[in-house]
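1. Next comes the sequence, and after it the predicted model I'd like to discuss.
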Amino acid sequence: MPEQYKSLQGFRDILPDEQPYWRFIEKIASEVAQLYGYRRIDTPILEETAVFHKSSGEGTDIVEHEMYNFDDRADKEGKRQNIALRPEGTAGVVRAYLEHGMFQLAQPVKLYYLGTEMFRREKPQAKRYRQHHQFGCEALGEGDPAIDAEMIGLLYQVYSRLGLQHIRVNINSIGDRNCRPQYIELLKNYYRPLLADCCDDCKIRFTKNPLRLLDCKEPQDQPKIAAAPRITDHLCEPCQEHFEAVQRFLTFYQVPYAIDKLIVRGLDYYTRTVFEFTSEVDNVALNGGGRYDGLAEILGGPTTPGIGFGAGMERIILEMKRQGIVPPGETATRVFVVYFGKTPEFKNAAVQITANLRQAGIKAEMSYGDRSRKAQMKQSNASGAAYAVILGDDELANGTVSLKNLQADGMEIENKQIQLPQSELIAYLTGEGK
């Protein structure tokens, strides 16, 4: 028996029954993003690995363990280029912004991407995939706190229009290059005498990413985190004013937010506002975002403020299912064509009628494989179609069809099925011939 192939571990097929969730999210997300003035961008799946090394930071899990990267073929000069499947969306968008001179346009440049595939070689876990999809927004070229509030408000409106409830919005400020270095030293001084009792990951974070000490999930480190100094108590005046303005503007968008002083980002280019959306039902993180005013410089561009988020579409769908939200279904079949004859004339007429219906914008199906009369009628009833178009000997001879109303429960028998010329079928179904 030949080998049966399966999808790779950590990858999955998105089957037809689940497609309505994806189309619904894409519709709502694109409508809201455009409502807020964001324009769509699609970047390549492959980028130079260096783009992600610089944007994600040396020593991070993404760079060290999670990226799919490889050497491409040698070019004409014999040089090989190391390239990677994108693990996240922001770096590619910022690279495109710089490469195509979008910094010369009116600022801010507001962009969104949707259904974009991301790849991470993560340890396979339930509901975590090595290929996942994101909806994301990036606003580049403006540091105004109104942009921060706008972006959070945009995402909250997307979730609201999807029907999601019990969504918790947490925000924080992590300062900037002026005040964060002093806070990091304060944090390290606090942790230094406690380090021997910290988990192994925290001992590494202490040197590489001190802010991530506050991210630790190990039970043994929770009391240390609870007593640690908070960055919001050590913001410089401009950062404090920026954070207060973000909170003020969020009230205009009617976003019910809370301040979570433990939301941090470990990389130096992140500044000021950071935020996360989680489900209050089971505390599942739906997305994260933040301001990254130093990223464009790291990628070789001019100083460029920026803020963005990435929301995993698989997680959104999972939350919709948890909350019992059913997206609008696909358009139902309107007409099912059946034919009661084995000669080529019957098949030709059935295909012609089906093609005419579809070309007129009427969703139609037909029976294939020359099934029996009984099997075809059973198939038409099971299809959910509103009507069956029936071709028998009399209909074929007279150029007519019998149109049976498959949803006509309780209707008088003579009204359930009518006969009309084939030439008048489309007009009848579209209401033009009634």
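-> On my side now, so go ahead.

2. can we go C-alpha only for contacts and neighbour counts from here?
-> Noted.

3. Buried residues, stretch 415-430. List them.
-> Within stretch 415-430, the residues that qualify as buried by neighbour count (16 or more other CA atoms under 10 Å) are K416, Q417, Q422, L425, I426, L429.

4. my guess is H132 contacts L114, does it?
-> No: using CA atoms under 8 Å, H132 is not in contact with L114, being 11.7 Å away.

5. ok, now how distant is R192 from K224?
-> From R192 over to K224 the distance is 11 Å, taken as CA to CA, to the nearest Å.

6. higher neighbour count, these two?
-> K224 (18 against 11; other CA atoms under 10 Å).

7. out of the buried residues of stretch 415-430, who's nearest W22?
-> Of all the buried residues of stretch 415-430, W22 sits closest to L429, with 30.4 Å by CA to CA.

8. Specify the local secondary structure of the residue nearest to G175 when sequence neighbours are not counted.
-> With sequence-adjacent residues excluded and distances taken as CA to CA, 6 or more residues apart in numbering, G175 is closest to R272, at 4.6 Å. Under the three-state scheme (DSSP: H, G, I helix; E, B strand; the rest coil), R272 adopts strand.

9. What about R272, how many residues nearby?
-> 28.

10. which residues touch it?
-> Residues in contact with R272 (CA atoms under 8 Å, 6 or more residues apart in numbering) are N172, S173, I174, G175, D176, C239, H242, F243, G290, R291.

11. Below is an additional structure, to be compared with the one above:
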Amino acid sequence: MFRYERPQAGRMRQFHQIGVEALGSDSPAVDAETIAMVVDFFQTLGISNLKVTVNSLGDQESRQNYRQALIDFLRPHFDELSHDSQVRLDQNPLRVLDSKDAKDQEIVAGAPSILDYLTEPAQAHWDKVKTFLDALGIEYEVDATTVRGLDYYNHTIFEVMTQSPALGKGWTTIAGGGRYNGLVAELGGPEMAGVGFGIGLERLMLLLEDSQAALPTALPVDVYVANQGAGTDVVALQLVQAIRAFGYSADRDYLDRKLKAQFKSADRENARYIVTIGERELASQSANLKNLSTGKEISVKLTELYTNLPEYIEEENIEEEAE
């Protein structure tokens, strides 16, 4: 992803984003579940000290009514607003509420709340979202100044914040999202409701590093398939798929490297077993199966690997047959 603004701690112009989207339902229960998901995600990673802020932008009618009320409130303060907020006043006045300028924040503290301009359907949606969040035991703050930087949001919007020296002073947003009914249609698709959130990966990594969170290590590959020679590429492809069909993880080389380089890849991936097939093995329709922890190696017919693999990737079987 790319953004065009002044870089900040963990907020670069080029970044990676973890995104979650729930498409097809306008139920407020989906809003609540989406918020619960991101909170649970951070808690699972060991990140505590979270603050969840929620707000509603209502439906289109709610937003139009509020937009004019906000402009009427901010217009007398135009000369006191920051340059960015002066530009936003007519283009997108709701973004003024999101300004980080200290003077702007003082001014908008007295601004009218969009929650006072919700239509009856929008109010009903908002009330249900809060009811569901309460039922899930999620602590949250209603913040009428919370807005999202993108214009397509409507109804529920939310941010998840934390405090960490790695991200600067005060509360820093580490995830944000909301409902965007109408966006799919605006992009040329069908009318479709949607809600989701985004997490900046670089910011998350800084946060985890600062909190010394215990990250999960990559699981070892069960079987690495190494091949070399004419015609072996097809068999290697078939073997990998057969191994995965049994529920095991498998990998192989896709760079046409020598066997020595493939063996090194198997070591780097902490593979438990390695299957090797060359032209000689291909001619006899067999392959070498090696237990990398014990060094024991046997020759197995390809048909056996395709049909009875679980019987061959147990250490005791390899040792027994090798003897």
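-> Alright, I've got the coordinates. Since the model is a prediction, treat every value here as computed from it, not as a measurement.

12. all helices for the stretch 101-250 of the first structure, in order.
-> 145-161, 180-191, 200-208, 222-227, 237-252 (DSSP state H, counting those that start in this stretch).

13. Turn the ones you listed into JSON lines, columns for distance to E395 of the first structure.
-> Below are these laid out as JSON lines (distance: least, CA to CA, whole Å):
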{"stretch": "helix 145-161", "distance to E395 of the first structure": "49"}
{"stretch": "helix 180-191", "distance to E395 of the first structure": "82"}
{"stretch": "helix 200-208", "distance to E395 of the first structure": "77"}
{"stretch": "helix 222-227", "distance to E395 of the first structure": "79"}
{"stretch": "helix 237-252", "distance to E395 of the first structure": "65"}
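
14. winner for burial among those helices?
-> helix 145-161 (a mean of 20; mean count of other CA atoms under 10 Å).

15. where along the second structure do the strands fall?
-> Remark: strands assigned in the second structure by DSSP state E are 17-23, 50-56, 141-142, 154-163, 171-179, 194-200, 223-227, 250-252, 273-277, 286-291, 297-301.

16. With respect to burial, which of those scores highest?
-> strand 223-227 (a mean of 28).

17. Determine the angle, from 0 to 180 degrees, between that one and strand 273-277.
-> Counting by axes from the mean of the first three to the mean of the last three CA atoms, to 10 degrees, strand 223-227 of the second structure lies at 20 degrees to strand 273-277.

18. The first structure: matching residues for strand 223-227 of the second structure?
-> Aligned using TM-score structural alignment, strand 223-227 of the second structure spans no residues in the first structure.

19. could you give the angle of that strand to strand 286-291?
-> For strand 223-227 of the second structure against strand 286-291, the angle by the same axes, to 10 degrees is 140 degrees.

20. So for K321 of the first structure, which of the helices of the stretch 101-250 of the first structure sits nearest?
-> Taking CA to CA, helix 145-161 is the member of these nearest to K321 of the first structure, at 13.4 Å.

21. Among the buried residues of stretch 415-430 of the first structure, find me the one that's closest to L213 of the first structure.
-> Nearest to L213 of the first structure among those is L429, at 66.0 Å by CA to CA.

22. Do you have the helices of the stretch 251-400 of the first structure handy? List them.
-> Under DSSP H, counting those that start in this stretch, the stretch 251-400 of the first structure gives helices at 295-298, 313-322, 344-359, 373-382, 393-398.

23. Pull out the buried positions in the last one.
-> It refers to helix 393-398 of the first structure. E395, L396.

24. what's it aligned against in the second structure?
-> Going by TM-score structural alignment: helix 393-398 of the first structure matches no residues.

25. Show me what that helix is packed up against.
-> Under the contact definition 3 or more CA pairs under 8 Å, 6 or more residues apart in numbering; DSSP states H and E, helix 393-398 of the first structure sits against strand 400-405.

26. what angle do the strand it packs on and helix 344-359 make?
-> Going by the same axes, to 10 degrees, strand 400-405 of the first structure makes 60 degrees with helix 344-359.

27. From the chain's centroid, how far away is strand 400-405 of the first structure?
-> Per CA atoms, centre = their mean, to the nearest Å, the displacement of strand 400-405 of the first structure from the mean C-alpha position of its chain is 44 Å.

28. Then stretch 212-219 of the second structure?
-> 17 Å.

29. And for stretch 157-173 of the first structure?
-> For stretch 157-173 of the first structure, the distance to the chain centre is 15 Å (CA atoms, centre = their mean).

30. same thing with stretch 51-64 of the second structure?
-> 24 Å.

31. whereabouts in the first structure does that stretch align?
-> With TM-score structural alignment as the criterion, stretch 51-64 of the second structure aligns to 168-181.
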